[in-house]
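Trainee: A predicted structure for the sequence below; I have some questions about it.
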Amino acid sequence: MISFLLCLALLIIGYFVYGKIVDNTFGPDDRETPAVRINDGVDYVVMPQWKLFLVQLLNIAGLGPIFGALQGALWGPVVFLWITFGTIFAGGVHDYFSGMMSERNDGASIAEVTGRYLGPVMQNIMRVFSVVLLIMVGTVFAVGPAGLIVTLCKNSGMSGLLTTTLFWLIIILVYYFIATFISIDAIIGKIYPVFGICLIIMAVGVIFGIFTNPAYTIPEIWANFGNMHPSGTPIWSFMFITVACGAISGFHSTQSPLMARCMKSEKQGHFVFYGAMVCEGVIALIWAAAGCALYTITDGKMAGLAEALAAGQSAAIYDVCAKTMGGVGIALAMIGVVICPITSGDTAFRSARLTLADWLKIDQDSYANRLKLCVPVLGVGAFLGIGNALGFINYTVIWRYFSWTNQTLAMIVLWAASMYLFKEKKNYWITAVPATFMSAVSCTYFVLAPECLGKMINTYADGKLVAYNTAVAYPIGIIFAIAMLALFIYATKKHTASQKA
């Protein structure tokens, strides 16, 4: 429990100390923000700081810091360190700069921002990459909640239309269309703060339930420092990919521009972007602690947690909430597993619309122009979602790549932020160091993971994975990270030389 409290204290201190260093490095000033200057009443709308914070938290969180942290707990309390230091030195920095660079560029989507600092080739790659990723996220966060609602209806004794996935999927997609189309302050700005508070209350309830129940003990890092994964899955870099939301997540960079278009002052960035990430880190730390405390450690391995997770996201969250908070926890769990994914899904589709709008130079202040993008974006999402519900489309395999692409996106954004700071003649190492680290993480995972290149280098017997070939993957990851850093330094020197010429 002491190590949990220390990590919690470090997160809080990190917000006030390192978060302020990050803020001072960027240098917010009193310039007119896009929300004030453009203010189209749809996407550019001035919102109060407390609302910006809660909407940003729910946009970036969803079930990510809950389920990802529970999965991370399979490696034992060592996951506390990644959540803590990842949030302070990587996730908070990533979210802050993705939001503030967007704000400095008229609230542009992350693809346009990245292109400005890394060149047109990367811009086009990021445009396609972002739109595909966002539509995929939005679709999955429509299919998932629809299935959960069906389960809840059946468990409540209902029958007929209300127990069909297709019915609820259509309802959710209709909501997504409305939320994507209308003003951000009409639905998102009004109800998201409420659900953001629910997400925080659920986390507080879980940790309070652990502290007040003598049957639960959060294990110490120093007494269980090592790989406790039941399957022996390597910590590097699987844990760093698994726990994305709650440490660092590239998906956040697609969401931060939404709030960058709603800030009244640049000085709100520290609280809205870095602060929301730290809050998510705290939520992830609590759920990781729950995963370690509520299940047993047998022979140096986590026991019971893998079985709970195998039953599905909703079942695992339901189990933790029921054990720590009883009936109230069950009610919060039901809200969380249904509402949280939906609140990430609708903003994913909204971000896809805005990314396309920036790409195609289509103003979004008229109904007709928004329809031009909402219809195809939601149309593709509906095709994929309904096709999956009817059984003729299966994108489960594709979704496995999300974890890797998510952290690769974070890596690219951090390199873009490094180039921005270099051009502004500011301390770019504050972003270049985590960018280098995430380069090693992404490359190592891509080489090692069975769904990527792992099938070619790992050891298999009778079609089953026997051992990971870390002796090959680790050096490749390190070499790639060094190469990326060298490429960045070369680019800075080339830029400096061109400026002198």
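Mentor: Thanks, I have the structure now.

Trainee: CA atoms for contacts and neighbours, from now on please.
Mentor: Fine.

Trainee: for A260, see how far away A467 is.
Mentor: Separation of A467 from A260 (C-alpha to C-alpha, to the nearest Å) stands at 45 Å.

Trainee: spit out the contact partners of W287.
Mentor: Contact analysis of W287 by C-alpha atoms under 8 Å, 6 or more residues apart in numbering lists P65, I66, A69, L70, A203, V206.

Trainee: what helix or strand is the fifth one on?
Mentor: Taking DSSP states H and E as the criterion, A203 maps to helix 188-212.

Trainee: let's bring in a second model and compare:
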Amino acid sequence: MNALILLVIGLAMFAAGYLLYSRFLGRRVFQLNASFRTPAHELSDGVDYVPTNKYVLWGHHFTSVAGAAPIVGPAVAVIWGWLPAFLWVTLGTVFFAGMHDLGALWASQRNKGRSMGSLAARYIGRRGSALFLVVIFLLLLMVNTAFAVVIKDLLINTPSAVIPAWGAIPVALLVGVAVYRLRWNLVVVTVLGVAALYALILLGDAVPIVLPETILGVSPATFWIVALFLYAGIASLLPVWVLLQPRDYINGVQLFIGLGVLFLGVLIAGPTLVAPAINTALPEGTPSLVPLLFVTIACGAISGFHGMVASGTSSKQLDKEPDARFVGYFGAVGEGMLALGSIIAATAGFQTLAQWEEIYHAFNQGGVAAFVAGGGNIINAGLGIPASLSATILATMAVLFAATTMDTGVRLQRFVVQEAFESAGIKLNKLVATVIVLVVAVSLTFSQGLDGSGGLTIWPLFGTTNQLLASLTLIIVSVILIRKRRNVWVSLIPLAFVFVMSFSAALVQVGTFVSTGNWLLLVLDVVIILASVWVAIEGVTAMVKARNEPQEPDDADLLDHVATANVRTARRE
């Protein structure tokens, strides 16, 4: 089948989801109100709480939640065939991810920008909140350590990506100054910023940077990992407008252009999907499609990490409440489009089925390498762009996605550490909290050698942990909707499906870890399972209790009541 058919159907489903379903969610379920004073205005501090243009905030949210996962997951999952991956990405994005991301963003900004861990304490209970924080901390640790290794490998294997990857930092700093201090027009700044990034890509392709065997007394792998953690630590402490927002925004625009280039290559070249729709000749040792598909593709269909970003940083920057629909739901759509591009690149970017099978000779093959190679072939065939430059464009996309997720992840993990200490009655300085985060992450990354292989030690738990966290986030959203007597089925259905699949996958992994004697992962998996079950029980109890309690005042009515009261007070005075 021609890959263009898959592309058109996928994009049409995403467009219908945003134009129709997200509008229904915004108007009927969450009742987004432009009169509501968001935390960005109420608690504005110029550091974390900063009212932000919705397009800039979308760029931050989209690139932070995307990372490398929507590339890796789909490019691995096509081993079961392109059809199951395509259906989960499209339907999951429209009905699951969009609702989850928008719901988490709405719930947080309605509660002064509090994180999901903090909201768990209010809506589920303190015990559930403590266990929620454990799951969140482990998930963020997986993301930060694994993405450091992924970026390191890309910088070493694709040296042409070094200059654009690091050059994006000064470009972002200049964009931040231009937008927030010089007050330049956003369109002008966007054009100049994107032009600078693509100039860096051309420069990187012409001047690849290959580090010597030893640099500052360490190997290139060690050097890159240390540099990445130092950068992420510094970036997490700076005010969001200085680096986080402008970097993510420009990256988001540039990465959307990169996706456009890939999709244009598909339009012109019309490559054939050489992989089977349903793969009946699976390599030996490949796990069953159900439930593993639904945790292999997490980001790109639904992801608990999105709830952390939505409630950790994005909710603190929302200028107007209706912007949540564009930032939250369309952010999920952007990631779904990236996952769709990954599926096409990994199944139509090869000449023959035999070539594809050489890559997918075992489970967990493919990934970023298949995306870069296959996507580069499609761009080269469709647009005539040299293969080396095509690979540089896609590798830079992957690096920038992963790097923006990593610096946001370190900031979020700092919030989690501070919340954990505050629950124990200790107020922790953000610098000290960041040092704790970096020490733990760096220690795990180098725990098995200076090549950073330890960074992937607990990564096998990411899919199940991430999806369990998504279901726990949906529990909080469901409790709030029940208390307000809103339509709760829009969250309960995704909640039930994701929890059953991810919990089943976690149980499957218990057997795998026992059979392979991987006791560390076994212990962590059991901890995550027990914590998730406990939070789920507390959540169901909270839902039943909420149904039996008096209805919370409707937000719109409450705002009207406050406005009327203010007018009456003013008249009396």
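Mentor: Sure thing, it's come through. Keep in mind that this is a model prediction, so the values were computed, not measured.

Trainee: between A467 and A260 of structure 1, which has more neighbouring residues?
Mentor: A260 (36 against 14; other C-alpha atoms under 10 Å).

Trainee: residue in structure 2 matching that one?
Mentor: If you follow A260 of structure 1 across to structure 2 using TM-score structural alignment, you land on S315.

Trainee: let me know how buried R572 of structure 2 is, in neighbour terms.
Mentor: The burial count for R572 of structure 2: 6, using other C-alpha under 10 Å.

Trainee: related to what we said a few turns ago, against structure 2, where does the helix holding A203 of structure 1 fall?
Mentor: The aligned range for helix 188-212 of structure 1 in structure 2 is 244-268, by TM-score structural alignment.

Trainee: mean deviation of that stretch from structure 1?
Mentor: With the two structures superposed, stretch 244-268 of structure 2 lies on average 1.9 Å from its match in structure 1, counting by mean C-alpha distance after the TM-score superposition for structure 1.

Trainee: what do you get for stretch 100-108 of structure 2?
Mentor: Averaged out, stretch 100-108 of structure 2 is 0.9 Å away (mean C-alpha distance after the TM-score superposition for structure 1).

Trainee: repeat that for stretch 396-403 of structure 2.
Mentor: Relative to structure 1, stretch 396-403 of structure 2 is 2.1 Å off (mean C-alpha distance after the TM-score superposition for structure 1).

Trainee: what range does that stretch cover in structure 1?
Mentor: The aligned range for stretch 396-403 of structure 2 is 335-342, by TM-score structural alignment.

Trainee: which of the residues in the matching stretch are buried?
Mentor: G336, V337, V338, I339, C340, P341, I342 (16 or more other C-alpha atoms under 10 Å).

Trainee: try stretch 45-55 of structure 2
Mentor: Of the residues in stretch 45-55 of structure 2, those buried (16+ other C-alpha under 10 Å) are D48, Y49, V50, P51, T52, K54, Y55.

Trainee: list the contacts of the first one.
Mentor: Neighbour list for D48 of structure 2: P239, V240, T313, K316, Q317 [criterion: C-alpha under 8 Å, 6+ apart].

Trainee: swap in the second one?
Mentor: Taking C-alpha under 8 Å, 6+ apart as the definition of contact, the neighbours of Y49 of structure 2 are P39, A40, H41, L43, K316, Q317.

Trainee: what's the closest of the contacts of W287 of structure 1 to I297 of structure 1?
Mentor: I297 of structure 1 lies nearest to L70 out of the contacts of W287 of structure 1, by C-alpha to C-alpha, at 14.7 Å.

Trainee: ok so, going back, helices - which of the buried residues of stretch 45-55 of structure 2 land there?
Mentor: K54, Y55 (DSSP state H).

Trainee: Q407 of structure 1 matches what in structure 2?
Mentor: Per TM-score structural alignment, Q407 of structure 1 is aligned with Q467.

Trainee: that match against H306, yeah?
Mentor: No: if you go by C-alpha atoms under 8 Å, Q467 of structure 2 and H306 don't touch, sitting 10.5 Å apart.

Trainee: middle-most residue in structure 2, spatially?
Mentor: V65 (2.0 Å; C-alpha atoms, centre = their mean).

Trainee: let me know the secondary structure of that residue.
Mentor: Using DSSP: H, G, I helix; E, B strand; the rest coil, the structure places V65 of structure 2 in helix.

Trainee: that one against D407, yeah?
Mentor: No: counting by C-alpha under 8 Å, V65 of structure 2 does not reach D407; the two are 11.3 Å apart.

Trainee: in the stretch 351-500 of structure 2, which spans are helices?
Mentor: Counting by DSSP state H, counting those that start in this stretch, the stretch 351-500 of structure 2 has helices at residues 353-359, 367-383, 387-423, 430-445, 462-483, 489-516.
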